[in-house]
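1. sequence unknown, structure follows:
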């Protein structure tokens, strides 16, 4: 079996080279992206860099006028960040866990992901980091809560701390200034684990609702749509009544969420399907409408039909076209609203942590970007804030961007790097 898995990987590598020669030169980005015609790959392109981490003194590259330093180090696959009102920074440390491979392709994928540090043993904890002296480096580290099930999203609302575990939302009583939670917590909502495992959380501005991103089990409903029930959606939990249900659907893997303050709309970044080409379809940033359907798995970018999937014409007809394309397979995960004045040279807009591709012949993502907003909508091309997470030959990754948050001081950004095992802090130079 091991020989066959290696043979599959070698065949895949040869296909990467062939597909790279025909890859589109430009990324599908913006409100009116040029999306190449779909070309079903058969054997999917499989390409990921080897995870190396950062050498001593090595840091990402920052845009002009900015500097970057390590706020916290020696973590174990940090994925998500929550900044508490008192300035403490919580970090969810978790990792995808591999199930039994179902095919030779699964074996090749898992071997590649292990090399990229994308699967393995999960820490299953949330740590608290405190920068008491305000020098931009946390000097205190404590375990805030442990023994969770792949924790990811976090939210503190009216004295209750909520954790988005892969199998549901758990609530803990949390006193003001607490640096550790006790007890098992209270399970409020059940989610199906497996597949896209992250469960981001965000509270409504009035504290009434909690929204959770729940990704699909598979690429395009490969195990049937019954297995996808309750997935590929953003859920809403009413914290007063305890009622929970799907707020919006057809979102293959909605991860980061953020509120746009001018319109009050909820926005999310979504990882689209694989196996149709380097830029087809693009990942995207979009506003989220209550009851809205965004296409998965039947179609993408509005009504572009995926003919690999048994169709539902009624759902295709009402699929909402996303607002803003982010390029194919960038794995845009982290998202936060950045107010004007946070970083010099950047106005108000959305900051996005792009974890980086695996289903492309030429790698994409692996950077922290900014999308400017005006009038409640994206208003221009994306700009890089941090890059340099990937070697020039695409063979090695020093880090991979994930969650992002505005620092407690309002003049910095914090970004989780799950290969570098570090939280980076971006400020004015």
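-> Alright, I've got the coordinates. This one's a predicted model, so the numbers in the text were calculated from it and none came from an experiment.
2. Please count neighbours and contacts with C-alpha atoms only from this point.
-> OK.
3. Show me where this structure has its helices.
-> Remark: helices assigned in the chain by DSSP state H are 2-21, 104-115, 313-317.
4. Pick the most buried one from those.
-> helix 104-115 (a mean of 19; mean count of other Cα atoms under 10 Å).
5. name the helices or strands packed onto that one?
-> Counting contacts by 3 or more Cα pairs under 8 Å, 6 or more residues apart in numbering; DSSP states H and E, helix 104-115 packs against helix 2-21.
6. end to end, how far does stretch 273-288 reach?
-> 19 Å (Cα to Cα, to the nearest Å).
7. tell me how far it is from the chain's mean position?
-> 13 Å (Cα atoms, centre = their mean, to the nearest Å).
8. swap in stretch 207-226?
-> Chain-centre distance of stretch 207-226: 14 Å, with Cα atoms, centre = their mean.
9. Spit out the contact partners of the closest residue to residue 236 other than its chain neighbours.
-> Spatial nearest neighbour of residue 236, chain neighbours left out: residue 211 (4.5 Å); criterion: Cα to Cα, 6 or more residues apart in numbering. The contact partners of residue 211, by Cα atoms under 8 Å, 6 or more residues apart in numbering, come to 200-204, 234-237.
10. put this beside the first:
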């Protein structure tokens, strides 16, 4: 009865369409006049070509995720082996490697808010598997005791959480970032579970635009502070400024949750954080805004200046004013920092890790791996891969290139096997990738021949 009652209403509901009705023809023409196509030089001297807003129509184009065929894996370049580290998870979005080598995986999903999305989730209408009716809300522990690259132990580390994402071990404390706050628990190295009641040390604004419910945690360089990411509550502040309080920021707190400061702002949805192993500067992966067309705005990774402003919602990719916020804050538009590395429009850059091991060939050492979850609002799919950005002497030394592919079925199909999110480096030098739509963890290792060419590097340490 439920299905029959609502099926006839689905076309009118526009269940998974973009949230706004879009600008008028006159507004588009004015926006293009005010923001013509531009060529931008990034801080690392890369040329970025940006079209005018609304050069192409904003579309909704979601993939249809199907199960991975038996024995099929993503594809890595020659010299690498891809294997399934674990399967049968429930939306494994983020991974963290504890100091003792344990792999902790946060299993949590985007939950429906509002009647339309609740119906869509109940009827499994979101073929991209981004929207789920329930969330596992747990952290699962994997332990490889014999070093063969496969976990010998798999157990529930924590449960009963509220859309957990970021995880962090500092000393005798384990921190978890729920969507509504940061929790602190007592931690013993080697423990296979935590059952003690945690202390909520920081309240955070809950939920957010699309997948902006995720909150990541990362230690300061000296381990005395914690960085907390909080994505925006909207696409481009269409719900008003009150809805964006403390959002679109990287926050900094003391280990007990006190002393909150804004480390950097104007970052629409910062997720992956990592310290550059050479320059020691903080870097972040950031999702940019929607509904300006196929080629706007590039998602990016960038070094993050403390106190820096990166544009959202008033400007994008430097001082390019968003036509939907025209004339509101020209001072902030001019203040917006140009990011370092464009990853491409709508790729949904989420995971970020610098490869600081020696097992991969020298080309990859000290470079960055970026998990691209994939587009939902671009005519031709983009993302759906783990990209690699080469670095030299701590600076980007080339354009992003595909590294782990094969998540899309390809050949014009609208189907995908999975969607990569988090990327972390394992103690043995392999790369671990979370696939939240495919419900798997993928391990990428260098073959013996490739590993033999992985000459040690001794990069010079540059100033910040």
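-> Now that the structure is in, tell me what you want to look at. Fair warning: this is a prediction, and the values are worked out from it, not measured in the lab.
11. thinking again about what came up before, and the residue nearest to residue 236 of structure 1, what's its match in structure 2?
-> If you follow residue 211 of structure 1 across to structure 2 using TM-score structural alignment, you land on residue 227.
12. Its match and residue 275 of structure 2, how far apart?
-> For residue 227 of structure 2, the distance to residue 275 of structure 2 - Cα to Cα - is 12 Å.
13. And for residue 432 of structure 2?
-> Applying Cα to Cα to residue 432 of structure 2 and residue 275 of structure 2 gives a distance of 18 Å.
14. returning to that earlier point: what distance do you get for the match of residue 211 of structure 1 to residue 268 of structure 2?
-> Distance from residue 227 of structure 2 to residue 268 of structure 2, by Cα to Cα: 16 Å.
15. same question, residue 344 of structure 2
-> Distance from residue 344 of structure 2 to residue 268 of structure 2, by Cα to Cα: 15 Å.
16. so stretch 99-108 of structure 2 aligns onto which residues of structure 1?
-> Taking TM-score structural alignment, stretch 99-108 of structure 2 hits residues 85-94 over in structure 1.
17. Kindly apply the preceding question to stretch 137-147 of structure 2 instead.
-> With TM-score structural alignment as the criterion, stretch 137-147 of structure 2 aligns to 124-134.
18. where's that stretch relative to the chain centroid, distance-wise?
-> On Cα atoms, centre = their mean, the centre of stretch 124-134 of structure 1 falls 21 Å from the chain's centre.
19. Need the distance between the two termini of stretch 116-136 of structure 2.
-> 22 Å.
20. from the chain's centre, how far out does it sit?
-> Per Cα atoms, centre = their mean, the centroid offset for stretch 116-136 of structure 2 relative to its chain is 20 Å.
21. can you list contacts of that stretch?
-> 3, 6, 13, 15-16, 62-65, 90-91, 107-112, 163, 437.
22. middle-most residue in structure 2, spatially?
-> residue 350 (1.5 Å; Cα atoms, centre = their mean).
23. Which residue comes closest to residue 450 of structure 2 once chain neighbours are left out?
-> Nearest one to residue 450 of structure 2, counting by Cα to Cα, 6+ apart, is residue 79 at 5.3 Å.
24. Actually, residue 210 of structure 1.
-> Closest to residue 210 of structure 1 by Cα to Cα, 6+ apart is residue 203, at 4.4 Å.
25. just residue 56 of structure 2 next, same as before
-> According to Cα to Cα, 6+ apart, the nearest residue to residue 56 of structure 2 is residue 293 (4.8 Å).
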